[in-house]
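Trainee: Quick one: sequence plus predicted model below, questions after.
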Amino acid sequence: MPPSVRETRQRTAIRNALQSQNRPLKPKEIQELAQQECKSLGIATVYRNLRTMLEDGLVEKLEIPGLATCYSLPREIKRPILVCQRTGQIHWLKTRPADVDLSQVPPNFEYEGHEIIVYGQFQT
């Protein structure tokens, strides 16, 4: 943890919530899980801590059009993303990253990265 970031009960509970699920979580999901450890944790505190943790590189934000913003612990490897269209949950596909042929990218396009998103539904 960067030296400027003070470790708090709330921040620890948020990090533990993210670690416990091993998938990106919506702020409300983070709050519900973190409240098991920190009963009085409010949603405003979750957002405030996520903002600080994001600035310090302790979490990453995942924004997919049409879905609520999710947060996860930083990933070393960018794996393809699974989106359940029934529940709106996001999961990591447990495979190596997909190779993408970037030879067709125009020379005046500054490539910054990519994500592979797979849409479907988990069967219950």
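Mentor: Done, it's in.

Trainee: C-alpha from now on. contacts and neighbour counts both.
Mentor: Will do.

Trainee: SS state for residue 78?
Mentor: coil (DSSP: H, G, I helix; E, B strand; the rest coil).

Trainee: I'd guessed it sits against residue 99; true?
Mentor: No: counting by C-alpha atoms under 8 Å, residue 78 does not reach residue 99; the two are 11.1 Å apart.

Trainee: who's more crowded, these two?
Mentor: Legend: neighbour count by other C-alpha atoms under 10 Å for residue 78 and residue 99, higher for residue 78 (17 against 7).

Trainee: Please name the spatially closest residue to that one (chain neighbours excluded).
Mentor: Take residue 78 and drop its neighbours on the chain: the residue closest to it by C-alpha to C-alpha, 6 or more residues apart in numbering is residue 97, 6.1 Å away.

Trainee: Please apply the same query to residue 63.
Mentor: Counting by C-alpha to C-alpha, 6+ apart, residue 63 lies nearest to residue 69, which is 4.9 Å off, once chain neighbours are set aside.

Trainee: okay, now the one to match up with it:
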Amino acid sequence: MTDEGVPGAGQRAPLRPTRQRRAITDALAGAEEFQSAQDIHDALRHAGEKVGLATVYRTLQAMADAGEVDVLQAPGGEAAYRRCSASHHHHLVCRECGRTVEISGSSVERWTESVARDNGFSEVSHTIELVGLCADCSR
């Protein structure tokens, strides 16, 4: 998750709309959970799109750098991607099925600012992901 409210974060020029980027964007738009580059590549291949895995990785990294997708580390350490809302938010992720809920937390923001101020820091950014079991996986 990028800090869109932080100066300089996610503020790059829009990416060029290539055929491959449109295909990757469309694949991300249809998913509610975070997906790995390999998952996206597989979905594109099954849809008949000819996009190389290296192109998927490069495009996802460029989209993350531009603030167009959120990134989190999956349990195995692999990066996972999701298109999210443009406003600053955090994620609640089910460790079993990957279901993801966007959450906003003004109390988290106040706590972050307080900790930074108390320790003499400024221009602090943060990423918070809460991981647990969703209601379906808890059964």
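Mentor: Arrived safely. Because the structure is a prediction, the values reported are computed rather than measured.

Trainee: rewinding a little: tell me which residue of the second structure lines up with the residue nearest to residue 78 of the first structure.
Mentor: Using TM-score structural alignment as the criterion, residue 97 of the first structure maps onto residue 104 of the second structure.

Trainee: Now do the same contact list for residue 93 of the second structure.
Mentor: Residues counted as contacts of residue 93 of the second structure (C-alpha atoms under 8 Å, 6 or more residues apart in numbering) are 99, 100, 101, 129, 130, 131, 132, 133, 134.

Trainee: Helix, strand, or coil at the fifth one?
Mentor: The one in question is residue 130 of the second structure. Assignment for residue 130 of the second structure (three-state DSSP): strand.

Trainee: Which strand or helix spans the residue located most distally from the centre of the first structure?
Mentor: Of all residues in the first structure, residue 107 sits farthest from the chain's C-alpha centroid, using C-alpha atoms, centre = their mean; the distance is 31.1 Å. Secondary-structure element containing residue 107 of the first structure, defined by DSSP states H and E: none, the residue being outside all helices and strands.

Trainee: follow-up on the earlier one: what's the spacing between the residue nearest to residue 78 of the first structure and residue 37 of the first structure?
Mentor: 34 Å (C-alpha to C-alpha, to the nearest Å).

Trainee: Quick one: the strands in the second structure, in order.
Mentor: Listed from the start of the chain, the second structure has strands (DSSP state E) covering 35-36, 70-73, 79-82, 90-94, 100-103, 129-132.

Trainee: now these in JSON lines, with distance to residue 28 of the second structure?
Mentor: Formatted as JSON lines, the entries for the strands of the second structure read as follows, by distance: least, C-alpha to C-alpha, whole Å:
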{"stretch": "strand 35-36", "distance to residue 28 of the second structure": "8"}
{"stretch": "strand 70-73", "distance to residue 28 of the second structure": "11"}
{"stretch": "strand 79-82", "distance to residue 28 of the second structure": "6"}
{"stretch": "strand 90-94", "distance to residue 28 of the second structure": "17"}
{"stretch": "strand 100-103", "distance to residue 28 of the second structure": "14"}
{"stretch": "strand 129-132", "distance to residue 28 of the second structure": "19"}
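
Trainee: out of the ones you listed, deepest packed?
Mentor: Each of the strands of the second structure was scored by mean neighbour count; the highest is strand 79-82, a mean of 23, by mean count of other C-alpha atoms under 10 Å.

Trainee: ok so, going back, if I line the two up, what does the residue nearest to residue 63 of the first structure land on in the second structure?
Mentor: Alignment note (TM-score structural alignment): residue 69 of the first structure maps to residue 79 of the second structure.

Trainee: Number of residues surrounding the residue nearest to residue 78 of the first structure?
Mentor: Applying other C-alpha under 10 Å, we find 14 other residues in the vicinity of residue 97 of the first structure.

Trainee: how much space between it and residue 8 of the first structure?
Mentor: The separation that residue 97 of the first structure has from residue 8 of the first structure, given C-alpha to C-alpha, amounts to 34 Å.
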